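S.K.: Quick one: sequence and predicted model below, then my questions.
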Amino acid sequence: MRIWIFKLVVCFSLFSCNSNDNEIDNIKSIDNNKPFEYSFTKYQFNHELTKTTIPYHLFEPEQSINTDEKFPLIVALHGSEFFASKEEDFLFSEKFGYYALAWIKESNQKKYPAYVLAPHIHENLWKENLYDTWGALNSIDFIDKLTDYIISNKNIDIDRIYLTGHSMGGAGTWIIGAKLKDKFAALVPLSSALTTGNNLFKELKEKVDKGIFKDLPVWSFIHKKDADNGDRSHSGHGCRVLFEIFKNKNYKPVITHGFREEVTNLSKEEIEQKISKCYIHFYTEYNYADCTGICHYSMTRALKEPLLFKWLFQQKK
């Protein structure tokens, strides 16, 4: 296992966080005979910067109960499907919510126990024009402070904090990962909505050009049809541009299933060999034919890849 060592910057927040009194705590029931439930518990976070209360959902692994052992933390950012949606509608759909729900599946948690944090930028926050994307400065500060709060109050292994997200959340994974690179041990952007013409992407590209991701592990997933749509607002074309820079800088990214017109289809054994040799940059461009409508939900395929889990949970700062 390769250990990536960075100077750790953890700033403990003075912000407050209170559980919603109307929510049932699905994790630590006073009834010891109640079976453990693989579900999220909803809380509220008071973001000092904007004087705003923001809901988030937290999953605590069964193994973390009554122990001082430290566990990884996965921070999962939603896509536009939940952006500006009603607060009560969050994670209602397995298709839209799989970016977060997949991590708390019983089979995955039994093998890779981890905390999972899923914040929600709901419609009222959007209407107030406080958090318009995950790449906005307010949003980045929110994720920074919320993560610090969770670190200070739960049994978190601060060397294994991972950032992931779908679509708008995939773009946020790149942008926030670049801004807070010392906080995260690895990034998993899914169907990243990186539009190459806006200022956020230009700033991100400059950081990539300067080598900010040289030692930060990234495994990016997208469907070829989604990546081909470079002129669309939800396009993932930008992740190709970033991995092109990785290639030009000789980071030796592992292209598992094609890149642009390249024909690549690594076997499970070949990918596993790259993982065992501690490669840290992976790019998967699916081309499966069974998309229904838009091929924008590669997360439903990506988060069933056992080698992704094996790769991710061996990454440390």
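M.R.: Perfect, I can see it now. Residues are numbered from 1 along each chain as shown.

S.K.: going forward, measure contacts and count neighbours with C-alpha atoms only.
M.R.: OK.

S.K.: so Thr307 sits in a helix?
M.R.: I think there's a mix-up here, since residue 307 is Leu and not Thr. Yes: under DSSP: H, G, I helix; E, B strand; the rest coil, Leu307 falls within a helix.

S.K.: Around it, how many other residues sit close by?
M.R.: Look at Leu307: counted by other CA atoms under 10 Å, it has 15 neighbours.

S.K.: How much space separates the nearest residue to it once chain neighbours are set aside from Gly177?
M.R.: The spatially closest residue to Leu307, leaving aside those adjacent along the chain, is Glu272, at 6.9 Å (CA to CA, 6 or more residues apart in numbering). From Glu272 across to Gly177, the span is 25 Å (CA to CA, to the nearest Å).

S.K.: what do you get for Lys310?
M.R.: 21 Å.

S.K.: In terms of neighbours, single out the busier of these two.
M.R.: A count of neighbours by other CA under 10 Å puts Gly177 above the other of Lys310 and Gly177, at 27 against 15.

S.K.: buried ones in the lengthiest helix in the chain?
M.R.: For the chain, the helix with the greatest residue count under DSSP state H is helix 137-153. Neighbour-count burial for helix 137-153 flags 138-151 (criterion: 16 or more other CA atoms under 10 Å).

S.K.: Reformat these as JSON lines; add distance to Pro55.
M.R.: Formatted as JSON lines, those follow (distance: CA to CA, whole Å):
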{"residue": "Asn138", "distance to Pro55": "15"}
{"residue": "Ser139", "distance to Pro55": "13"}
{"residue": "Ile140", "distance to Pro55": "15"}
{"residue": "Asp141", "distance to Pro55": "15"}
{"residue": "Phe142", "distance to Pro55": "11"}
{"residue": "Ile143", "distance to Pro55": "12"}
{"residue": "Asp144", "distance to Pro55": "15"}
{"residue": "Lys145", "distance to Pro55": "14"}
{"residue": "Leu146", "distance to Pro55": "11"}
{"residue": "Thr147", "distance to Pro55": "13"}
{"residue": "Asp148", "distance to Pro55": "16"}
{"residue": "Tyr149", "distance to Pro55": "14"}
{"residue": "Ile150", "distance to Pro55": "14"}
{"residue": "Ile151", "distance to Pro55": "17"}
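
S.K.: what about versus this one:
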Amino acid sequence: MKSDVFQKTITKVIDVNLSYLLKLPAGYEKGTGEVPLVLFLHGAGERGTDPKLVKKIGLPEVVDKGDFPFILLAPQCPISTAGRANWIMELDGVSALLKEVIETHRVDLKRIYLTGMSMGAYGAFELASRMPDLFAALAPICGGGCPEKADRLKEIPTWIFHGERDDVIPIRESLDMVNAIKTAGGNVMFTSYPEAGHDSWTAAYNDPEFFSWLLKQSK
């Protein structure tokens, strides 16, 4: 049986209001063991206060159609009055929300994974650089990051994806991170899709090998 929980939370740590989607794996309610958790950061088009928007695209869309053995946590980035909201501005709230979910659910602390697409990929790179000891794997899709912070990512197994015909975020943004992580001595893989534009997340998140790789990673 699928289990979906849509709710808003005001975090006790920094008093930030974030809408989010939390999806529990089949059998979670009757189980007793710890399970992995995947934190997903969406792109710019899903910002707002209705987490159902987050469910329409990317990893939540894929997970909603099947049974996956992990908790999916997908916060929603709000839209500021100036329209400039992005994940970098909201990472304190995301961190507090993640902490709250970890404390209230049976999360395997050795198997917490981070992924994001487009704007969410930038957020994922940044959050991983701030909390490198927490995440067992990182999977940014069609985004970019700060090569200067690659040294903080070198201990996190990373798989980066990008479409070669992306005219929104150039593939160079991902390649710069791949090269920087390699130079830092990190463990990074890169997959490019020759025919894909900005939407490289559909191919990545629908690839069974992606989930096989992800769930094998452990701290």
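M.R.: Now that the structure is in, tell me what you want to look at. Here the structure is a predicted model, which means the values were calculated and not measured.

S.K.: which position in structure 1 aligns with Lys65 of structure 2?
M.R.: Alignment of Lys65 of structure 2 against structure 1 is given by TM-score structural alignment, with Lys105 as its counterpart.

S.K.: So in structure 1, which strand runs the longest?
M.R.: Determined from DSSP state E, the single longest strand within structure 1 is strand 156-166.

S.K.: just the strands in structure 1 please.
M.R.: 17-19, 41-47, 52-59, 71-77, 115-119, 156-166, 186-190, 218-223, 254-255, 281-286.

S.K.: Distance to Thr173 of structure 1 and mean neighbour count for the ones you listed - can I get that in TSV?
M.R.: Shown next, in TSV, are those (distance: least, CA to CA, whole Å; neighbours: other CA atoms under 10 Å):
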stretch	distance to Thr173 of structure 1	mean neighbour count
strand 17-19	23	14
strand 41-47	20	19
strand 52-59	17	19
strand 71-77	7	25
strand 115-119	13	23
strand 156-166	6	24
strand 186-190	6	29
strand 218-223	10	26
strand 254-255	19	20
strand 281-286	15	23
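
S.K.: With adjacent residues omitted, what lies nearest to the aligned residue in structure 2 for Phe282 of structure 1?
M.R.: Taking TM-score structural alignment, the alignment pairs Phe282 of structure 1 with Met189 from structure 2. Distance criterion CA to CA, 6+ apart; nearest residue to Met189 of structure 2, sequence neighbours excluded, is Trp159 at 4.6 Å.

S.K.: now the one you found: how far from Ala136 of structure 2?
M.R.: Applying CA to CA to Trp159 of structure 2 and Ala136 of structure 2 gives a distance of 12 Å.

S.K.: same question, Pro75 of structure 2
M.R.: 19 Å.

S.K.: Kindly report the same for Asp67 of structure 2.
M.R.: 21 Å.

S.K.: neighbour count winner among these two?
M.R.: Between Asp67 of structure 2 and Ala136, counted using other CA under 10 Å, Ala136 has the larger neighbour count: 24 against 14.

S.K.: give the contact list for that one.
M.R.: 110-113, 156-157, 217-219 (CA atoms under 8 Å, 6 or more residues apart in numbering).

S.K.: Can you name the two of those that sit furthest apart?
M.R.: Longest distance between any two of these is 13.0 Å, between Lys110 and Pro157; criterion CA to CA.

S.K.: Helices along structure 1, start to end?
M.R.: Along structure 1, counting by DSSP H, helices occupy 94-101, 106-111, 123-127, 137-153, 168-179, 199-209, 224-228, 237-248, 268-276, 299-302, 306-312.

S.K.: now the second one, how far from the chain's geometric center?
M.R.: By that I understand helix 106-111 of structure 1. Distance, stretch centre to chain centre, for helix 106-111 of structure 1: 18 Å (CA atoms, centre = their mean, to the nearest Å).

S.K.: and if you look at the third one?
M.R.: Helix 123-127 of structure 1 has its average C-alpha position 22 Å from the chain's average C-alpha position, going by CA atoms, centre = their mean.

S.K.: since we're on the corresponding residue of structure 1 for Lys30 of structure 2, how many residues are nearby?
M.R.: Aligned by TM-score structural alignment, Lys30 of structure 2 pairs with Asn66 of structure 1. Counted with other CA under 10 Å, the neighbours of Asn66 of structure 1 add up to 8.

S.K.: Spit out the contact partners of Ile161 of structure 1.
M.R.: The contact partners of Ile161 of structure 1, by CA under 8 Å, 6+ apart, come to 72-75, 183-186.

S.K.: which strands and helices sit next to the longest helix of structure 1?
M.R.: strand 41-47 (3 or more CA pairs under 8 Å, 6 or more residues apart in numbering; DSSP states H and E).

S.K.: which residues of structure 2 does the strand it packs on align to?
M.R.: Using TM-score structural alignment, the residues of structure 2 aligned to strand 41-47 of structure 1 are 5-11.

S.K.: list the contacts for the spatially most central residue of structure 1?
M.R.: By CA atoms, centre = their mean, structure 1 has its centre lying nearest to Thr164, at 0.9 Å. With contact set as CA under 8 Å, 6+ apart, Thr164 of structure 1 has these partners: 74-77, 99, 170, 173, 187-190.

S.K.: Glu61 of structure 2 too?
M.R.: Listed by CA under 8 Å, 6+ apart, the contact set of Glu61 of structure 2 reads Lys55.

S.K.: measure Ala139 of structure 2 to Asn17 of structure 2 for me?
M.R.: Taken as CA to CA, the span from Ala139 of structure 2 to Asn17 of structure 2 is 26 Å.

S.K.: Oh, that last question was meant for Asp176 of structure 2, not what I typed.
M.R.: In this view, Asp176 of structure 2 and Asn17 of structure 2 are 34 Å apart by CA to CA.

S.K.: Trace Leu190 of structure 1 over to structure 2, please.
M.R.: Using TM-score structural alignment, Leu190 of structure 1 pairs with Ile141 in structure 2.

S.K.: Repeat that for Ala302 of structure 1.
M.R.: Checking TM-score structural alignment: Ala302 of structure 1 goes with Ala204.

S.K.: distance of Ile102 of structure 2 from Leu109 of structure 2?
M.R.: Taking CA to CA, one finds Ile102 of structure 2 at 8 Å from Leu109 of structure 2.
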